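*Asks:* Generate a structure from the sequence data that follows.
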Amino acid sequence: MITLLAERELVVSAAQLERWRRAGLLPRHRRRWLGRGQGSAAVLEAMTVEIAASLARHARQGRDLRWTVLGWYTEAGRPPLPGHAAVPAPPWTAVREALLWAMAASPAHRLLVQARAARGEAAQDAVYTAADRLLAHAPGDGPHPNRVRQMLLAGGEEPCWRGPGRRPVAQLAVAAGMGADELAASLLTGSLAATGMLAPGGGQALSERLEQAEKDGTLLPWLAQLVDGYDPLAALAAATEQEMARAREAALTLAGFGGLYVMHGLLMPDTPALAALRDAIDQAGGGPLLRNALAAMTHPQYVATMLSSCLTPAVAAFGDYLGQALAGHPQGLFYRPEQPHDRDQYMNEWIAAMRAATYHGA
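*Replies:* Now for the predicted structure:
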């Protein structure tokens, strides 16, 4: 096993392998009997090697094994690369335990619990103090990919989005615990959109829906209804293995669309299908959600929060909504009428554009 993993540039020790076996994550070797009086031999099965490889990819020295399980669970939901074997899923009991542990330990959930228990002015002040601490180093939503692209082409520098910050969930925790009117409507709508609770759909721009609700005087009651009973830990606890698998598929789909959206800012060559996809995302106001999904599904510490959002049918359906935007482009995402579909040529053009932008910026 150690030799096979080393061939993939994955370094593990015998102690690690035994630790994973004791935790019920790595199957023990099947024994094959050699015949009367000859004893038995251990059989190293291909599935066991793939499990060990995934564990090795996500394990870190000093990292709680439950984070490793969440990284493995995310990887198991992705389709295998050509020429590679599929990654088997972790045991459901280990996944469920890891999800509930990660959510319960998250600062945003602890803030939600504190906000719901706050009684009196002193306790509420303590909630705001805790929220300020949580937000102190939380990045906000980054610049639009069009702006990043323009800055790179002009040779300037643009601070790129740094990942799923705690700002949206922290603001949502305060509103859910102390009432929607504790936050300005603009802050609350931004938090709901970034966490997926205002998942766009139906082709109507999110901004239009919010503007109309504000005119009708129904905005705050509507927002209050959305956050009332907000409890991602309870949602995870109630989810079945099948429901969680569907949520994982939805989250990975959104992350994939988020990657295409963000890569436009990094000079990805444009095509009609990619332009149509960005238009659909911008019209629906889904950019923050997709960028959150992209980073969350590559960082185990954010997976539980993202999956709890994707248990909501409206969030899961957003991927289908974006897929419909591509229905008019059956040739594919990377096809341009003036240039036959050639993946190698496309990638070479992208690399050349990045090199030119780097040189210009220097």
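
*Asks:* all contacts plus neighbour counts: C-alpha atoms, from now on.
*Replies:* Fine.

*Asks:* What's the first helix or strand after the host helix or strand of Glu208?
*Replies:* Using DSSP states H and E, Glu208 sits within helix 206-216. Remark: after helix 206-216, the chain's next helix or strand is helix 219-227, criterion DSSP H and E.

*Asks:* If you count contacts, what does that next one end up packed against?
*Replies:* helix 167-178, helix 185-195, helix 206-216 (3 or more CA pairs under 8 Å, 6 or more residues apart in numbering; DSSP states H and E).

*Asks:* rewinding a little: buried residues in the helix holding Glu208?
*Replies:* Counting neighbours by 16 or more other CA atoms under 10 Å, one finds that the buried residues in helix 206-216 are 206, 210, 213.

*Asks:* can you check stretch 317-327 too?
*Replies:* Counting neighbours by 16+ other CA under 10 Å, stretch 317-327 gives 317-319, 321-322, 325-326 as buried.

*Asks:* now swap in stretch 53-67 and tell me
*Replies:* So for stretch 53-67, counting by 16+ other CA under 10 Å, buried means 53-59, 65-67.

*Asks:* which one of the helices and strands packed on helix 219-227 lies closest to Leu153?
*Replies:* Closest to Leu153 of the helices and strands packed on helix 219-227, according to CA to CA: helix 185-195, at 28.0 Å.

*Asks:* what inclination does the closest one have with respect to helix 206-216?
*Replies:* Angle of helix 185-195 versus helix 206-216, following axes from the mean of the first three to the mean of the last three CA atoms, to 10 degrees, is 150 degrees.

*Asks:* Let's compare: structure for the following, please.
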Amino acid sequence: MVRKQPSPADTALLAAAGERGATATVTQLERWRTAGLLVRNNQHGAGQGRGSVSTTPAGAVDLVVWLSAHARPGRRPDDLALEAFGAGLPTPEPTVRRAWLTAATDFRQNALLGPDETGDRSTWIGDVADELAGKHSGKSVLLPRRLRDVDARIAAAGISFAMPELAAFDKGPTETEPFTTRDFLTTAVSAVLGGTTAFVDADLAAVSRALAPPGAAVPVASMLEYPDGGPALADINDGHGLNLLPAGDVRDELARLVTEASLTQLRAAWQAVDVMHRWAVSLCDTVEAELDAIAAGEPSPDYPGLLQWFYGVAFGLNRLLLRQALLEPAPSGKAQASTAVMLLFLATGMSRLRVMVPDGQFELLPVLLPPFVYQLAELVAADLPASLRRDDLA
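*Replies:* Below you'll find the model as predicted:
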């Protein structure tokens, strides 16, 4: 079969990539374009009836060099698209958004879900949650070892997780039954598939207490268990149909988030996952160094690592992020995108909360939140998604 000769633009593209060590071929270029990984050349008239000429899109050489190094047999286009996008390369936007949507909405155990139910889904959600939790509770841990080891060292140093400053804001748990890894997985799956229709604030309180060290004071759990007349999380809304938390399948909400987010926000969320892993390791290193100093009798005016550690215990979110980062230190591209969407969901939720509770003490967020979460929330607030960008909410 006679092959079509490469265009001058492709010849120049391959030559430029070859100068940087790439070994791409014309066949590979076409394969990547067919998979949506590489934009086709720009076509424009040559003028004076001389036909058309093609030119290489900006950044194509960088992308071809990257694909030459990373596109191996068996690697899925969506995975390559996510990683190339995360590396800042000009990956075609339709492919990028398709890959993000897949990562956001595909359950990792989708094959076990069976047909999705319509109408009243409560029984189906419960059955799916029980099945998945039963299959995976023996393969998962509630808290990673390093986190548990640091907790144990803090307790051994004589530092109480129920210090008076925290205990004053915790009325104690409403449940006495131990919360297991299976319970955690069941709650997580139910929350994803059913939103606020599948859990109550007490379920979130149980998760917060389960993630905390034994005997710890957890004010955020107490606030959920004893709302003192305040609205439940499911009831916080703006009066115009916008709720703080989704009432149905959270995957629908995540798909909407990905669709509405700018590419800048998606890339920032991807990068935030990398920062989250470095933050988790750095926090553990810092706390361990501070405990070493305490054991050696070295005085210090403050202990910033321990302070952040206790913020996580008291308010839950930092602890959850620390757990996620330590359990999955080297995520796949799809897993990283899934975690990035979770961070984007949190950041967007904070923007919603600013709209719904305008008199909240949001000036405390830079102190209480890890920097990567706060910075992502500020980025979302600066360019609100369409669902929040309404004149009546200004």
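
*Asks:* hmm, back to that, mind putting the buried residues of stretch 53-67 of structure 1 in TSV, secondary structure included?
*Replies:* As requested, these are exported to TSV (DSSP: H, G, I helix; E, B strand; the rest coil):
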residue	secondary structure
Ala53	helix
Ser54	helix
Leu55	helix
Ala56	helix
Arg57	helix
His58	helix
Ala59	coil
Leu65	helix
Arg66	helix
Trp67	helix
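
*Asks:* elements contacting the helix holding Glu208 of structure 1?
*Replies:* Looks like helix 206-216 of structure 1 contacts helix 219-227, helix 272-284 (3+ CA pairs under 8 Å, 6+ apart).

*Asks:* of all those, which lies closest to Ala117 of structure 1?
*Replies:* helix 219-227 (16.1 Å).

*Asks:* So what touches that closest one?
*Replies:* For helix 219-227 of structure 1, the external contacting residues (CA atoms under 8 Å, 6 or more residues apart in numbering) are 172, 175-176, 179-181, 185, 188-189, 197, 210, 213-214.

*Asks:* can you pick the most crowded of the residues you listed?
*Replies:* Leu172 (27 neighbours; other CA atoms under 10 Å).

*Asks:* any idea what that one aligns with in structure 2?
*Replies:* Under the alignment (TM-score structural alignment), Leu172 of structure 1 maps onto Ala188 of structure 2.

*Asks:* ok, so what distance separates Leu134 of structure 1 from Glu182 of structure 1?
*Replies:* Noted for Leu134 of structure 1: a distance of 17 Å to Glu182 of structure 1, by CA to CA, to the nearest Å.

*Asks:* So for the two, which residue has more residues nearby?
*Replies:* Leu134 (18 against 13).

*Asks:* Looks like that one contacts Arg110 (just checking).
*Replies:* No: assessed by CA atoms under 8 Å, Leu134 of structure 1 is found out of contact with Arg110, at 10.6 Å.

*Asks:* so what does the strand or helix carrying Glu378 of structure 2 touch, helix or strand wise?
*Replies:* Taking DSSP H and E as the definition, one finds Glu378 of structure 2 inside helix 371-382. For helix 371-382 of structure 2, the helices and strands in contact under the criterion 3+ CA pairs under 8 Å, 6+ apart are helix 263-295, helix 333-356.

*Asks:* still on that earlier bit, now do the contacts for the match of Leu172 of structure 1.
*Replies:* Neighbours of Ala188 of structure 2 in contact, by CA under 8 Å, 6+ apart: none.

*Asks:* gap between it and Asp106 of structure 2?
*Replies:* Distance from Ala188 of structure 2 to Asp106 of structure 2, by CA to CA: 15 Å.
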